[in-house]
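no FASTA, just this:
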């Protein structure tokens, strides 16, 4: 059977489904055809096409069926929802002793409570709160704290509040400057307090987890350096000590090919080609090095200018660092003078 014939057959079945109810005939206008045994037949037919692409179907058991993280329960003609966890669920949440801000842990508890209450019918609220409390105890949360957050507050889901549009507030929000700092217990909170009186500065604490890099290895092979893109790179001269520094969004392999072409055609638009032809020097393309990887274009331009400024004996022209802020130039010069004085 061709694909078009199969689709036509399915379309015919869906458009011509009738059933009887209390002596009257009805035409089904939405959904798949109803009837005992049809689901198993369709499932078997679909799964016969490809052993690597298999469908499953969840059937009602004891008047209930799970859907995502809720269980829909049929009580006569009424449907009610309860909180559901898959058998494979580990019950792990952010541990209380983990290196995270305290407000993040408190918000986790309260937001989980809000989510559970919104998903479930009021008749299941008490047992859901008990179950949630048990899970957080397993994750190291103090019982007194959980009693305060889960049991000593309302068991009703919060009411949605619609806020009126405030143009002045939107303008003020646009003026807020956000700054990120790594989260270090005690120290990060003290730094945040320094900026407490500055309403237009918001400090955001970020989490760094170098442990993940140690515990979880990268199973995929690294890309070859010649296929890296979005990089700042350096190419040395094989005849002198000078180095060319550039940036590209292309593969480094393609950029080197362009440099070779520019040098061969003696183009005056590239400092590397100018240096090679004016001095009759041989460029050592085989020792090209990637200095930085940065996908963001403007950040990559800054890193290129910074690399040119801190590197001695470059082929680059002065124009390549014209957009570098004077404060950076001053700090680089200060650093070079300090290094030469102490050498």
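Perfect, thanks for sending it. Values in this document were obtained by computation on a predicted structure and should not be read as measured data.

drop to CA atoms for contacts and neighbour counts, all remaining ones
Fine.

Do you have the strands of the stretch 151-300 of the chain handy? List them.
177-182, 201-206, 231-236, 243-248, 289-293 (DSSP state E, counting those that start in this stretch).

Reformat the ones you listed as TSV; add mean neighbour count and distance to residue 277.
As requested, the strands of the stretch 151-300 of the chain are exported to TSV (neighbours: other Cα atoms under 10 Å; distance: least, Cα to Cα, whole Å):
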stretch	mean neighbour count	distance to residue 277
strand 177-182	11	47
strand 201-206	15	50
strand 231-236	22	15
strand 243-248	23	14
strand 289-293	17	22
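
between these, which gets nearest to residue 189?
Residue 189 lies closest to strand 201-206 among the strands of the stretch 151-300 of the chain, at 9.0 Å (Cα to Cα).

For the closest one, which outside residues touch it?
By Cα atoms under 8 Å, 6 or more residues apart in numbering, the residues outside strand 201-206 that reach it are 176, 177, 178, 179, 180, 181, 182, 183, 188, 192, 195.

any idea how far the fourth one is from residue 171?
Counting by Cα to Cα, to the nearest Å, the separation of residue 179 from residue 171 is 19 Å.

coming back round to it: quick check: the two most widely separated of the contacts of strand 201-206?
Using Cα to Cα, the two most remote members of these are 176 and 183, lying 20.7 Å apart.

between those two, who's got more neighbours?
Between residue 176 and residue 183, counted using other Cα atoms under 10 Å, the more crowded position is residue 183 (17 against 13).

another structure for you, compare them:
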């Protein structure tokens, strides 16, 4: 877009008072009788790129989330703009998200209004924001403190105000844990260190609420996965991980079983027991591109399999605490009780 705009502006025979761009959206002030000329000039730049024009109506035009208004004195004013199709739905107060995230959303919208809207229009926009947040379940008292509070505390909170300035040169490590109401906040405080920043994340994502719109990838073509291959002649299973496509890793397993020098739990099982693995029944347990996380997930699933043929060294990296939690989880799933 920068290239196109630069090419066109050099050929324009009149002055354009201003032109602003955001990605592929443009707003410009041009003479009233030159609108068609500008549109045609932009559309002639490349046959595959076509522009549409939205002209000023009632002395205003919308641009993203702003409305640019022209006063009778021929000055410009900005207002907060919402499309007529806007549903008014934001993060609901009863949703399973940290309280800080809800507060910061309200403060972010408030600050957006204060930056966009002309001072004479801010109060009315803040009233609209107040009504929208009430419709999304936010308590009236909380909204009054957040929206109509003029103190510096009205800025978004990041929870780092207590960090020591002497540690600013240290490398900061960022991590996240699932949000569980009543538990995550205490864990974040427990894990917090000068160079470790832990935040909570919601597990209720959009991709878990709606069905997939694309065809599923064939299991054999998936890469960066933790997989499981059952034995077709006994109840044993093999759990592994690979950064390659699964079908390539399975081909390597088949080759390993024919090479007595290859040390692998799957190959040893096939050679010693004279069994045949059910390669066609292989399934994917996890998908993870990060190698370290994928290796841990591999150990986790090996530990969960009571009939695993993997070597013991494959789960040496799992601490005793995680091992206990995995076994506890298995007991819970099977409906058994642990007797102490």
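Looks like it arrived, so ask away. Small disclaimer: the values here were computed from a predicted structure and weren't measured.

TM between them?
Once superposed, chain against chain, the TM-score is 0.68 (TM-score structural alignment, normalised by the length of the second structure); 306 aligned residues with a Cα RMSD of 4.6 Å.

Now render the strands of the stretch 151-300 of the first structure as a markdown table, adding distance to residue 46 of the first structure.
Below are the strands of the stretch 151-300 of the first structure laid out as a markdown table (distance: least, Cα to Cα, whole Å):
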| stretch | distance to residue 46 of the first structure |
| --- | --- |
| strand 177-182 | 51 |
| strand 201-206 | 47 |
| strand 231-236 | 47 |
| strand 243-248 | 48 |
| strand 289-293 | 46 |
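
between the ones you listed, which gets nearest to residue 58 of the first structure?
Closest approach to residue 58 of the first structure among the strands of the stretch 151-300 of the first structure (Cα to Cα): strand 201-206, 40.7 Å.

roughly how far is the closest one from the heart of the chain?
From the chain centre to the centre of strand 201-206 of the first structure is a distance of 19 Å (Cα atoms, centre = their mean, to the nearest Å).

orientation of it relative to strand 177-182 in degrees?
30 degrees (axes from the mean of the first three to the mean of the last three Cα atoms, to 10 degrees).

Just tell me what residue 268 of the first structure corresponds to in the second structure.
Matched by TM-score structural alignment, residue 268 of the first structure corresponds to residue 262 in the second structure.

Can you tell me how far that match is from residue 253 of the second structure?
Using Cα to Cα, residue 262 of the second structure is found at 10 Å from residue 253 of the second structure.

Among these two, which residue is more densely surrounded?
More crowded of residue 262 of the second structure and residue 253, by other Cα under 10 Å: residue 253, with 17 against 13.

dump the residue contacts of the residue in the first structure that that one lines up against.
Alignment note (TM-score structural alignment): residue 253 of the second structure maps to residue 259 of the first structure. By Cα under 8 Å, 6+ apart, residue 259 of the first structure lies in contact with 272, 273.

can you do 7 Å?
By Cα atoms under 7 Å, 6 or more residues apart in numbering, no residues touch residue 259 of the first structure.

got the contacts of strand 201-206 of the first structure as a markdown table, with distance to residue 274 of the first structure columns?
Shown next, in a markdown table, are the contacts of strand 201-206 of the first structure (distance: Cα to Cα, whole Å):
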| residue | distance to residue 274 of the first structure |
| --- | --- |
| 176 | 47 |
| 177 | 44 |
| 178 | 44 |
| 179 | 43 |
| 180 | 43 |
| 181 | 44 |
| 182 | 45 |
| 183 | 48 |
| 188 | 51 |
| 192 | 51 |
| 195 | 51 |
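
and which of those residues is nearest residue 109 of the first structure?
Using Cα to Cα, residue 183 comes nearest to residue 109 of the first structure of the contacts of strand 201-206 of the first structure, at 20.3 Å.

distance of the residue nearest to that closest one when sequence neighbours are not counted from residue 182 of the first structure?
Closest residue to residue 183 of the first structure apart from its sequence neighbours, by Cα to Cα, 6 or more residues apart in numbering: residue 205 at 5.1 Å. To residue 182 of the first structure, residue 205 of the first structure is 6 Å away according to Cα to Cα.

How far off centre is the top helix by length along the first structure?
Using DSSP state H to define each element, the first structure has its longest helix at helix 102-119. Computed by Cα atoms, centre = their mean, the chain-centroid distance of helix 102-119 of the first structure equals 21 Å.
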